[in-house]
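*Asks:* I would like to see how this sequence folds:
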Amino acid sequence: MKKTLAKKNLGQNFLISDLVIDQIIKYLSIEDNQNIIEIGPGRGAISFHIFNKTKNYFGIEKDQDMLKYLYPKIDEKNIILDDILKINFSSLFEEKFKLVGNIPYNISSKILEKIVDNREKFISVYLMIQKEVADRIVAQEGRKAYGRLSIFIQIFFEVEILFEIPPECFSPKPKVVSSFIKLVPRKEISYDIKDYESFSNFVKKIFNSRRKKIANNINVPKKFSNPLLQERAEDLSINKIVMLYNLINNYG
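*Replies:* Okay, here's the model as predicted:
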């Protein structure tokens, strides 16, 4: 079979390392007939291993040219030709499922946003992503990588970087190192946030100019005063950011 070239516009980098594939399958720890959804199965590097362990599998593939690799070993009904950003997960599984994928770098933020929005549907999430994005996800206050992404993923998920993947493990080779990460939805959210959309806007504003003090990034009610306003957002823990948001929101 003549191999189809990777498409830049789809951010395709195909995993070719058997060692990395074995590591991923080990970490997935798939139980018999467990529900699995894979983002972008591509040429089936990990898809075939997953399908051998469970038939409760769906691969969401946007590129029709990949079907010739997948159909010989995976039933057609298990491959959904569609954009992951348009998929309604509930139409595939009513019960919780594991999500895994080598996600395109150019839409990683949008996919992570979808994952946050659908957090109650997952047993766990395993992603191959750009190392820089993984570092932002796990970053703590005081680190350069700490920001909006760190806050919103960590509020809803326990996060762990499992291992790094060098460019040589992909074809074509990306220009950056990748990371394989695990997200597990928190059973209880320990932060008092009643309006997440409003909180999201607040976080966006306080990180708008990272080197400025929070007081210079947002408008606060007259006469409202708090020492945290004189801090930079990147130096505040999630707890302190939530506390400041609630103090401002409830003032007066």
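
*Asks:* alpha carbons only for contacts and neighbour counts from here, please
*Replies:* Fine.

*Asks:* and stretch 137-157, how far from the chain's centre?
*Replies:* 12 Å (CA atoms, centre = their mean, to the nearest Å).

*Asks:* Shouldn't residue 125 be within a helix?
*Replies:* No. Under DSSP: H, G, I helix; E, B strand; the rest coil, residue 125 sits outside any helix and is assigned strand.

*Asks:* residues near it, how many?
*Replies:* Neighbour count for residue 125, taken as other CA atoms under 10 Å: 23.

*Asks:* And the one 5 residues further on, by the same measure?
*Replies:* For residue 130, the neighbour count with other CA under 10 Å is 23.

*Asks:* and what of residue 141?
*Replies:* Neighbour tally, residue 141, other CA under 10 Å: 16.

*Asks:* Correct me if wrong: residue 131 contacts residue 177.
*Replies:* Yes. At 5.6 Å, residue 131 counts as touching residue 177 under the criterion of CA atoms under 8 Å.

*Asks:* show me where the stretch 51-200 of the chain has helices.
*Replies:* 67-70, 108-117, 131-138, 148-156, 196-206 (DSSP state H, counting those that start in this stretch).

*Asks:* Second input sequence below; structure requested for side-by-side comparison:
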Amino acid sequence: MKIKKNKFSQIFLINNNLIKKIIKKINIKNNDFILEIGFGNGNLTKYLIKYKIFLFAIEIDKKLYKNLKIKYKNKINLFNYNILKFNIKIFNKKFRIIGNLPYNISKKIILYFIKFYKNIKDIYVMLQKEFVKKINANYGNKKFSKISILTQIKFNIIILLNISKKNFYPIPKVNSYFIKMIPKKYIYYNKSILNLILKISFFKKKKIIKNSMKKIFNLNNFNFLNINFNFKAKDLSIKNYLKLTNLLEKKLNL
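*Replies:* As a prediction, this is how the structure comes out:
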């Protein structure tokens, strides 16, 4: 039978035994502030409401939102909203975030987490396996990229479960990981400068850093940094990218 593709590319977790495993991994405590992203048909929500927590749930699909609104009435703080436009700062709380994230906007949601990481206690989400490998890649790995660096500056990533595509409906083409993301201690860096350096470095991945960066500054003058500028973008560590960011900020007297 051909499955009609839904407007927002949602897939729903349908294995109740797996959902129970996921709930156990989250280790929910009384009075937790939890934000569920994309509650869909409520398969995860029905377990969350059993706890004495402050539950906020957001869903972009109006029909799914109305269904859950009727089912749970005033038991949950429900929002029919796009998560990317949802400002969690207004609640002045640190949220535990849970969800089965849409594959087609995974990168945008990760950038959303980075933006609001000071308002996040921890994150438990399902993501496409290949995308997790990308955000969790170490330098030297061919998957190491701009999004790897931006994510790992802010979060530690732990893979908790390997999830087969057969646990979802409609069945997607790829498998997933259930991961935990824990905010790291805040470190200062100039976001605009780091983004500029990463954009230039990864624009042509096969170029060595020295050649990529020569339009910004002559790296031969900065051997004291103990960075091998003959490396390609994927071979430079996050620590060294931050060194370059701080150096350029000083040079520009920002």
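
*Asks:* Mutual contacts of residue 131 and residue 177 of the first structure, please.
*Replies:* By CA atoms under 8 Å, 6 or more residues apart in numbering, residue 131 of the first structure and residue 177 have these common neighbours: residue 164.

*Asks:* Counting neighbours around each, name which of those two comes out higher.
*Replies:* Each of residue 131 of the first structure and residue 177 has its neighbours counted (other CA under 10 Å); residue 131 has more, 20 against 16.

*Asks:* what's stretch 30-50 of the second structure aligned against in the first structure?
*Replies:* Taking TM-score structural alignment as the measure, the first structure aligns residues 32-52 with stretch 30-50 of the second structure.

*Asks:* can you redo the helices of the stretch 51-200 of the first structure as JSON lines with distance to residue 55 of the first structure?
*Replies:* Formatted as JSON lines, the helices of the stretch 51-200 of the first structure follow (distance: least, CA to CA, whole Å):
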{"stretch": "helix 67-70", "distance to residue 55 of the first structure": "14"}
{"stretch": "helix 108-117", "distance to residue 55 of the first structure": "23"}
{"stretch": "helix 131-138", "distance to residue 55 of the first structure": "30"}
{"stretch": "helix 148-156", "distance to residue 55 of the first structure": "29"}
{"stretch": "helix 196-206", "distance to residue 55 of the first structure": "37"}
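
*Asks:* just checking, residue 81 of the first structure touches residue 62?
*Replies:* Yes. Residue 81 of the first structure sits in contact with residue 62 when judged by CA under 8 Å, with a separation of 5.5 Å.

*Asks:* re the thing from before, select, out of the helices of the stretch 51-200 of the first structure, the one closest to residue 39 of the first structure.
*Replies:* helix 108-117 (9.6 Å; CA to CA).

*Asks:* buried ones in stretch 78-96 of the first structure?
*Replies:* 78-81, 84, 89, 92-93, 96 (16 or more other CA atoms under 10 Å).

*Asks:* meant to ask about stretch 183-203 of the second structure, not that
*Replies:* Within stretch 183-203 of the second structure, the residues scored as buried using 16+ other CA under 10 Å are 183, 193-194, 197-198, 200-202.

*Asks:* And stretch 50-58 of the first structure, by the same measure?
*Replies:* Buried residues in stretch 50-58 of the first structure, counted by 16+ other CA under 10 Å: 50-51, 55-58.

*Asks:* Stretch 125-136 of the second structure now?
*Replies:* Quick answer for stretch 125-136 of the second structure (16+ other CA under 10 Å): 125-129, 131-136.

*Asks:* Those residues: which two are farthest apart?
*Replies:* Top of the distance list for these (CA to CA): 125 and 134, 15.3 Å.

*Asks:* Please enumerate the strands of the stretch 1-150 of the first structure.
*Replies:* Using DSSP state E, counting those that start in this stretch, the strands found in the stretch 1-150 of the first structure span residues 14-15, 36-39, 57-61, 79-81, 97-102, 122-130.

*Asks:* Next, the mean deviation of the fourth one compared to the second structure.
*Replies:* Following superposition, strand 79-81 of the first structure is found to deviate from the second structure by 0.8 Å on average (mean CA distance after the TM-score superposition for the first structure).

*Asks:* which strands and helices sit next to the strand or helix carrying residue 245 of the first structure?
*Replies:* Here residue 245 of the first structure, judged by DSSP states H and E, is contained in helix 238-250. Under the contact criterion of 3 or more CA pairs under 8 Å, 6 or more residues apart in numbering; DSSP states H and E, helix 238-250 of the first structure touches helix 196-206.

*Asks:* Not counting sequence-adjacent ones, nearest residue to residue 89 of the second structure?
*Replies:* In space, residue 89 of the second structure comes closest to residue 119 once its chain neighbours are excluded; the distance is 6.5 Å by CA to CA, 6 or more residues apart in numbering.

*Asks:* Aligned to the one you found, what sits in the first structure?
*Replies:* Here residue 119 of the second structure is matched to residue 121 in the first structure, going by TM-score structural alignment.

*Asks:* Looking at the buried residues of stretch 183-203 of the second structure, which is nearest residue 239 of the second structure?
*Replies:* Of those, the one sitting nearest to residue 239 of the second structure (CA to CA) turns out to be residue 194, at 11.6 Å.

*Asks:* pretty sure that closest one is touching residue 245, no?
*Replies:* Yes. Residue 194 of the second structure lies in contact with residue 245 (CA under 8 Å); the separation is 5.4 Å.
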